[in-house]
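Asker: Turn this into a model:
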Amino acid sequence: MADNDASLAQVFQRAETLFLSLQTSALASNSDEFQAKVTESIKGFERSAGMVRQLSLFSENEFMEDIKYYLGELLLKRVSQNRLSDLSVSKEHFDHFLLQCETHDILTAPDKKYLEQLIADTPRDAATRRGEKIARFKREKEMRTQLGEFNRILGTTSSGYEGELSSELEDQYRDFVLLHLQYAIFQTMEQLVGIQQEVEMLKQMQERKAAEGLNDTRTSDRSRDDARDGRVDSTIWNATGPLMDPKGRPLRPFVITNKRTEMMNGVFRPGHSLPTMSIEQYIDQEIERGNFLSGGTEEPKKKEVDDNDELGLEAETIKARNWDDFKDDNPRGMGNRGGNIG
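Answerer: This is a model prediction of the structure:
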């Protein structure tokens, strides 16, 4: 069957099958094969949207939710040269999807509360955010399990169903469609958080690159000015003249210091001069200069006179007598002030 002859249901289900296969694909997201499937699925959903409008099967408030959700998801998977544009369009699809779900009263109370928190950017403590993440993780796991069970019962792998349904399966299929939409709502709100974070990151990167490009331009301009002005070699700088000429170009080398840091160092500097060397270094230096004599600290032993040395014994006797005479003539304290008063 040619693509032009395919029905709306066939076009939609083919695009949806491709999308679901991408969700569990082992291919690298930036591989050619993966990106080809992304592009094909996007074209399928865009064609489905065009067929809905052309055939006037639904009003603007009816059942375009699925297509908007899928397009929003696929644009996040696409690798392009303008990521910010894809993020912006993806957010528009998600916003439209949530608006239609709210119009049809499909949003649950927990989803409405969570959406209001996202819109208001309500600050929450770490424990609250952690509890919310755990609860939403459990809910996502539960919905995945239920969707798998519905697919098993209905014998389908997508949200659509071709053919007649028995009366006993009609109610289950209705619950399946509603659960599918609730799961899409859940994923949409998670993706909106990710889009906001990625947009902020990409804008910061653009600002940084723009600043770096401006600096590179300024550097290049300075280099051209130097070459044009014939800047001289550093060996013939004027060491005593002014720092800069009237145009602001430096005329001699100088060092830019942080005055605030210099003042802080002066304020918190100790009042006394800090030592420039250790005690061991000082002693080593004095020894090298010859200001310290090496040797032991013990007093020299008194030389004893031999008993057979009569001259030596006589000299020692005379020395002892003279010392006794000196002590008699000079009592202790004689030289102190006021020591002889009395």
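Asker: rest of the way, CA atoms for contacts and neighbours
Answerer: Fine.
Asker: Pull the contacting residues for the nearest residue to residue 86 once chain neighbours are set aside.
Answerer: Computed as Cα to Cα, 6 or more residues apart in numbering, the closest residue to residue 86 that is not its neighbour in sequence is residue 75, at 5.8 Å. When contacts are counted by Cα atoms under 8 Å, 6 or more residues apart in numbering, residue 75 touches 86-87, 89-90.
Asker: Please apply the same query to residue 185.
Answerer: Residues near residue 185 by Cα under 8 Å, 6+ apart: 98, 107, 111.
Asker: Redo these as a markdown table? Include neighbour count and secondary structure.
Answerer: As requested, those are arranged in a markdown table below (neighbours: other Cα atoms under 10 Å; DSSP: H, G, I helix; E, B strand; the rest coil):
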| residue | neighbour count | secondary structure |
| --- | --- | --- |
| 98 | 21 | helix |
| 107 | 20 | coil |
| 111 | 15 | helix |
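Asker: hmm, back to that, so which of the contacts of residue 75 wins on neighbours?
Answerer: Neighbour counts for the contacts of residue 75 peak at residue 90, which has 24 neighbours (criterion: other Cα atoms under 10 Å).
Asker: Another sequence for comparison is provided below:
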Amino acid sequence: MATSPETESHSLKTLFANAEERKLSIASLQYNTPEWTAAYTEALQGFTECLRLSRDMALFSSNETIDDLATADLPFLSIQYHLAEITLKTAFTTPEARVGVVRKARDEFEAFLTQMDHYDLLGVQYAEQYLRFLDDRDKFSAIDARDPAARRDAKMASFAAEKQIRQRLATLRANPRYIENGGDEDLVRETYLANLELQIHDALQQIDSVNRELDILAQAPPRPPQPQSSGPLMADGGDPRSRRTASGKPETDYSERLDAPLSRNPGGPLLSKAGKPLQPFTLVGNRQDLKKGVFRPGHNLPTMSIDEYLEEEKRRGNIIEGGGAASMVKPEPDEDNEEKADAETMKARKWDDYKDDNPRGAGNTVNRG
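Answerer: Model prediction:
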């Protein structure tokens, strides 16, 4: 029984919404976990199936314009944009595998931009970048300037343009008349077109990033060749590393070393009569030194007492003496030392004579008070 176009359209819409939901959930999951892998696989398969359905339904034609498209079909123009973003998240193990991933993603971005160009949705700025990309896909850069100042200005202009688109898109979606099913069709259509404009801007930026990543991957050193086993095979065709004993158990003493395995008898001699080691041993310089260090503490013990440390610091001049409350205590006069007493008396008399000759305020002739 054939499927009606209405059923296919409804199936495409449901499949696209589910794939978008799984794609958004990837950002909240830890990379390469089972949950992340499941969400990634479902999103990739969902958008791939959406692309197949849209082509089977002939949803987009080469002889129509953007005005010929129904408003409900506009979101499906971004299927290959979503496929490119999902492809970039593909896990890889080697640089060569990553090269294939990013090239495939770039092809999806190119297919998306080609479709946008067909419907005249690129505008003047993005159309110029798209043409430069077609001229040289591997050397394309979203900012066509080599001067550092010019590149900085171009980056700021690009950031401002993206910010303006996002603000306009948020304003449109916040409008109460914006309802995807049954809302104001003109408002919904304008919102869908603004979202496509944002995806065009992001696609060109991501192609720029992809090209820079390809340049880095091209400079990665080649992997060393994998060693191939050239050892002799056993009589039964097996690997000698899987030799077994007479009892049928694996021979655990097998080693790829050229010398024979050492004896595992700890009580036996260390050396054979010919001087060949029979079991592992360690050469030590002084047995007594090792013996003394067995029961010592794990931390370093002090080498001097606190008093010895303070004496050493005092000898080095690192301790300042004097000051504090003790410096305010006047020493008791020595009554037996007459010379010192006379000197103190003469000093006091001279000070009294000075104060008599120079009364307080005598020199203050301008600002008395």
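Asker: TM-score of the superposed pair?
Answerer: After superposition, the two chains reach a TM-score of 0.52 (TM-score structural alignment, normalised by the length of the first structure), with 202 aligned residues with a Cα RMSD of 3.0 Å.
Asker: picking up where we left off before, so which of the contacts of residue 75 of the first structure are in helices?
Answerer: Residues of the contacts of residue 75 of the first structure located in helices (DSSP state H): 86-87, 89-90.
Asker: that older thread, map the residue nearest to residue 86 of the first structure onto the second structure.
Answerer: Aligned counterpart of residue 75 of the first structure in the second structure: residue 87 (TM-score structural alignment).
Asker: What residues in the second structure pair up with stretch 319-326 of the first structure?
Answerer: Going by TM-score structural alignment: stretch 319-326 of the first structure matches no residues.
Asker: any residues touching that stretch, and which ones?
Answerer: Counting by Cα under 8 Å, 6+ apart, no residue outside stretch 319-326 of the first structure touches it.
Asker: For it, what is the distance to the chain centroid?
Answerer: Its chain's C-alpha centre and that of stretch 319-326 of the first structure lie 92 Å apart, by Cα atoms, centre = their mean, to the nearest Å.
Asker: mind listing what's buried in that stretch?
Answerer: By neighbour count on 16 or more other Cα atoms under 10 Å, the buried set for stretch 319-326 of the first structure is empty.
Asker: Let's have the contacts of residue 185 of the first structure in a markdown table, adding distance to residue 196 of the first structure.
Answerer: Below are the contacts of residue 185 of the first structure laid out as a markdown table (distance: Cα to Cα, whole Å):
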| residue | distance to residue 196 of the first structure |
| --- | --- |
| 98 | 16 |
| 107 | 21 |
| 111 | 18 |
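Asker: lining up these with the second structure, which overlap?
Answerer: Contacts conserved in the second structure for the contacts of residue 185 of the first structure, counting by both residues aligned by TM-score structural alignment, their matches' Cα atoms under 8 Å: 98, 107, 111.
Asker: Which one of those residues is nearest to residue 207 of the first structure?
Answerer: Residue 207 of the first structure lies nearest to residue 98 out of these, by Cα to Cα, at 31.7 Å.
Asker: Please pull up the equivalent of that closest one in the second structure.
Answerer: The alignment partner of residue 98 of the first structure in the second structure, by TM-score structural alignment, is residue 113.
Asker: Quick one: the strands in the stretch 51-200 of the first structure, in order.
Answerer: Per DSSP state E, counting those that start in this stretch, the stretch 51-200 of the first structure has no strands. Nothing in it meets that criterion.
Asker: thought residue 82 of the second structure was touching residue 46?
Answerer: No. With contact defined as Cα atoms under 8 Å, residue 82 of the second structure does not reach residue 46; the gap is 10.3 Å.
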